[in-house]
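A.B. asks: How does the following fold in three dimensions:
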Amino acid sequence: MPLPRVGIGVDVHAYADAASPRVLMLGCVAWPGERGIEGHSDGDVAAHAACNALLSAAGLGDLGSVFGTDRPEMVDASGTEMLQHVHGLVEGAGLVVGNVAVQLVGSRPRVGLRREEMQAAMSAALGGAAVSVSAATTDGLGFTGRGEGLTGIATALVVPEPDG
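C.D. replies: From the prediction side, this is the model:
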């Protein structure tokens, strides 16, 4: 009997220059008024960590091997588009997404204010799979504590597609 598979994913991005017009994208949701993230794509650490966790669980590589920064079509790609693509890859491998849990590490933004919106947006990108989002600070320690960037850490559970 095939067993469920679990994967772990991490993504880290620095904040863009304070004068940058980039809008923060986090959990497939725009955060106007918050400092944006530097990145080849939209820099959505929640979506990217979830992609990494799903790819790991499915044995399909990682974000770099699927969406390499050497690909010009990935410039400003959205976390939503990336999650949708990874969802297709996971299904193509004969697996179903059980759930994804994402932990965001940073002092800003206040994730609790929009947690449900982020969970719904990420779930929609994954065909309705359960997504949970939580957050933590580092009590001023490290680059996230100094307000230099954000980290996303995710776990994902995938299960073999049931026989027809």
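
A.B. asks: from here on, contacts and neighbour counts on C-alpha atoms
C.D. replies: Will do.

A.B. asks: Counting neighbours, what do you get for the residue lying closest to P32 once chain neighbours are set aside?
C.D. replies: Closest residue to P32 apart from its sequence neighbours, by C-alpha to C-alpha, 6 or more residues apart in numbering: V23 at 5.8 Å. Neighbour count for V23, taken as other C-alpha atoms under 10 Å: 16.

A.B. asks: likewise the one 3 residues further on?
C.D. replies: Residue neighbour count, defined by other C-alpha under 10 Å, stands at 25 for L26.

A.B. asks: same deal with C51?
C.D. replies: For C51, using other C-alpha under 10 Å, the count is 31.

A.B. asks: who's in contact with it?
C.D. replies: If a contact means C-alpha atoms under 8 Å, 6 or more residues apart in numbering, then C51 has 9, 62-63, 82-83, 86 as its contacts.

A.B. asks: any chance of the residues you listed in JSON lines, plus distance to Y15?
C.D. replies: Converted to JSON lines, the contacts of C51 look like this (distance: C-alpha to C-alpha, whole Å):
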{"residue": "G9", "distance to Y15": "20"}
{"residue": "D62", "distance to Y15": "23"}
{"residue": "L63", "distance to Y15": "20"}
{"residue": "M82", "distance to Y15": "20"}
{"residue": "L83", "distance to Y15": "22"}
{"residue": "V86", "distance to Y15": "25"}
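
A.B. asks: another one to check against the first:
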Amino acid sequence: MKIAALLLAAGTGSRFGGPVPKQFAALAGRPVLRHAAEALLAGGQMTWLQPVGEAESIAPVLAGLPHLPIVAGGATRQASVRAGLEALAAHAPDVVLIHDGARPYLPPGTIPALLAALEHHPGAIPAVPVADTLKRGADGVIAATVPREGLFRAQTPQAFRFPAILAAHRAATQDATDDAALLEATGLSVALVEGSERNIKITRPEDLPRMEHDMTARMLPRVGTGFDVHRLVPGRPLVLCGVVVPHELGLDGHSDADVGIHALCDAIYGALAEGDIGTFFPPSQMKWKDADSAQFLVHAAGRIAARGGMLVNADVTLICERPKIGPHAAAMRARLAELLGVEIGRIGVKATTTERLGFTGRGEGIAAQTAVSLLVPA
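C.D. replies: Next comes the predicted model:
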């Protein structure tokens, strides 16, 4: 089955009222939208991820994640969904999941439940029964009490058989606030599957600390360390922490030999108890010959996301006499933060020497040691 995920990030977030739209606000060190994208991709079921919104804002947030070219959004949510569906039409997915970029957390069972419901219905949404008594108001007073029996709060992602929802959008004459309403208008059934109170849509600034507390309260800290060494040789570029550093020598290795990234990957894999960089990218495989180590770090970050975790911080120490690392440290921090999808304040890069002792002191090679702190669900 070919499954596409439509990730909506075109809204201006007028109710949020912050300096940036809510989907770009920082949550546990990363933009809300990044959390939402990783939640959709974590289970490995998605064939395509189709972002919708302003490419200039979205592209840096999704750096390193696999996705289709970003589609510009419309004046309304419905117009944005329609634009994304039309872009997906060329790929002809069997199923599409339409998700709000302001919903950063998906309970692990949500997507499987939606896909199972689509075996019997053309649409399915997660929903939570209304628990509070509902009042209809007018002029600041109660006008009526609304019976809550049979009422649900709709959530996303909403899942549909692709041809059905595309046809519903093309035929729509009303501006719907959710996509299920358009399918309902055509007379097709939409199943309800169990939603979750943790599937929060960020709407107001106070939602961020509440969501962050909820995300971290069920997690345990994990710490990992990494160490790597490569020999300096002529005729190779010197790549350190994802940055090409001018130097007469470069590091020798099967890939680009970026000791900083290699040690950082080992720290992450170690914290997750998933082995080391050689477990996933063995040097015996020629496809990794001269490979850009950035892709290794993106994979390591993906493993954190797949486990439902988050990076608290990472610290890299480069050990060498030359070149001087200080002038390049800011660029290295920025590159590592981009690859890991976190704010730069969570990444440290520094250097030290061995007082001209040992192989690093003689300028024969460069070493790196790293430490990371993660939060991972218990």
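
A.B. asks: Among the contacts of C51 of the first structure, name the buried ones.
C.D. replies: Burial by neighbour count, judged by 16 or more other C-alpha atoms under 10 Å, picks out 9, 62-63, 82-83, 86 from these.

A.B. asks: Let me have these in JSON lines, extended by secondary structure and distance to R115 of the first structure.
C.D. replies: Shown next, in JSON lines, are those (DSSP: H, G, I helix; E, B strand; the rest coil; distance: C-alpha to C-alpha, whole Å):
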{"residue": "G9", "secondary structure": "strand", "distance to R115 of the first structure": "19"}
{"residue": "D62", "secondary structure": "coil", "distance to R115 of the first structure": "25"}
{"residue": "L63", "secondary structure": "helix", "distance to R115 of the first structure": "24"}
{"residue": "M82", "secondary structure": "helix", "distance to R115 of the first structure": "20"}
{"residue": "L83", "secondary structure": "helix", "distance to R115 of the first structure": "18"}
{"residue": "V86", "secondary structure": "helix", "distance to R115 of the first structure": "22"}
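
A.B. asks: Pick out the most distant pair among those.
C.D. replies: The span of those, defined through C-alpha to C-alpha, is set by G9 and M82 at 14.1 Å.

A.B. asks: one step back: if I look at the aligned partner of the residue nearest to P32 of the first structure in the second structure, how far off is D258 of the second structure?
C.D. replies: Under the alignment (TM-score structural alignment), V23 of the first structure pairs with P237 in the second structure. In this view, P237 of the second structure and D258 of the second structure are 10 Å apart by C-alpha to C-alpha, to the nearest Å.

A.B. asks: do D290 of the second structure as well
C.D. replies: For D290 of the second structure, the distance to D258 of the second structure equals 10 Å [C-alpha to C-alpha].

A.B. asks: ok, so of the buried ones among the contacts of C51 of the first structure, who is nearest G36 of the first structure?
C.D. replies: M82 (18.3 Å).

A.B. asks: Ignoring the adjacent residues along the chain, who's closest to the residue sitting nearest the centre point of the first structure?
C.D. replies: Nearest to the geometric centre of the first structure sits A47, at 1.8 Å (C-alpha atoms, centre = their mean). Leaving aside its sequence neighbours, A47 of the first structure sits nearest to G79 (C-alpha to C-alpha, 6+ apart; 5.1 Å).

A.B. asks: isn't that neighbour right next to A49, touching?
C.D. replies: No: counting by C-alpha atoms under 8 Å, G79 of the first structure does not reach A49; the two are 9.9 Å apart.

A.B. asks: Between these two, tell me which one has more neighbours.
C.D. replies: Of the pair G79 of the first structure and A49, A49 is the one with more neighbours under other C-alpha under 10 Å, namely 31 against 27.

A.B. asks: Who are the contact partners of the aligned residue in the second structure for that one?
C.D. replies: Under the alignment defined by TM-score structural alignment, A49 of the first structure corresponds to A263 in the second structure. A263 of the second structure is in contact with 225-228, 368-370, counting by C-alpha under 8 Å, 6+ apart.

A.B. asks: Which secondary structure state does A263 of the second structure sit in?
C.D. replies: Here A263 of the second structure is helix, with the state taken from DSSP: H, G, I helix; E, B strand; the rest coil.

A.B. asks: what do you get for A101 of the first structure?
C.D. replies: Classification of A101 of the first structure by three-state DSSP places it in strand.

A.B. asks: what residues are up against the corresponding residue of the second structure for T137 of the first structure?
C.D. replies: Under the alignment by TM-score structural alignment, T137 of the first structure pairs with T353 in the second structure. Applying C-alpha under 8 Å, 6+ apart, we find T353 of the second structure in contact with 319-321, 360-361.

A.B. asks: Which of the residues you listed are retained in the first structure?
C.D. replies: Of the contacts of T353 of the second structure, the ones still in contact in the first structure (both residues aligned by TM-score structural alignment, their matches' C-alpha atoms under 8 Å) are 319-321, 360-361.

A.B. asks: As CSV, the residues you listed with secondary structure would be great.
C.D. replies: Output for those, formatted as CSV (three-state DSSP):
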residue, secondary structure
I319, strand
C320, coil
E321, coil
T360, helix
G361, helix
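
A.B. asks: Top of the residues you listed by number of neighbours, please.
C.D. replies: Within those, most neighbours by other C-alpha under 10 Å means C320, with 24 neighbours.
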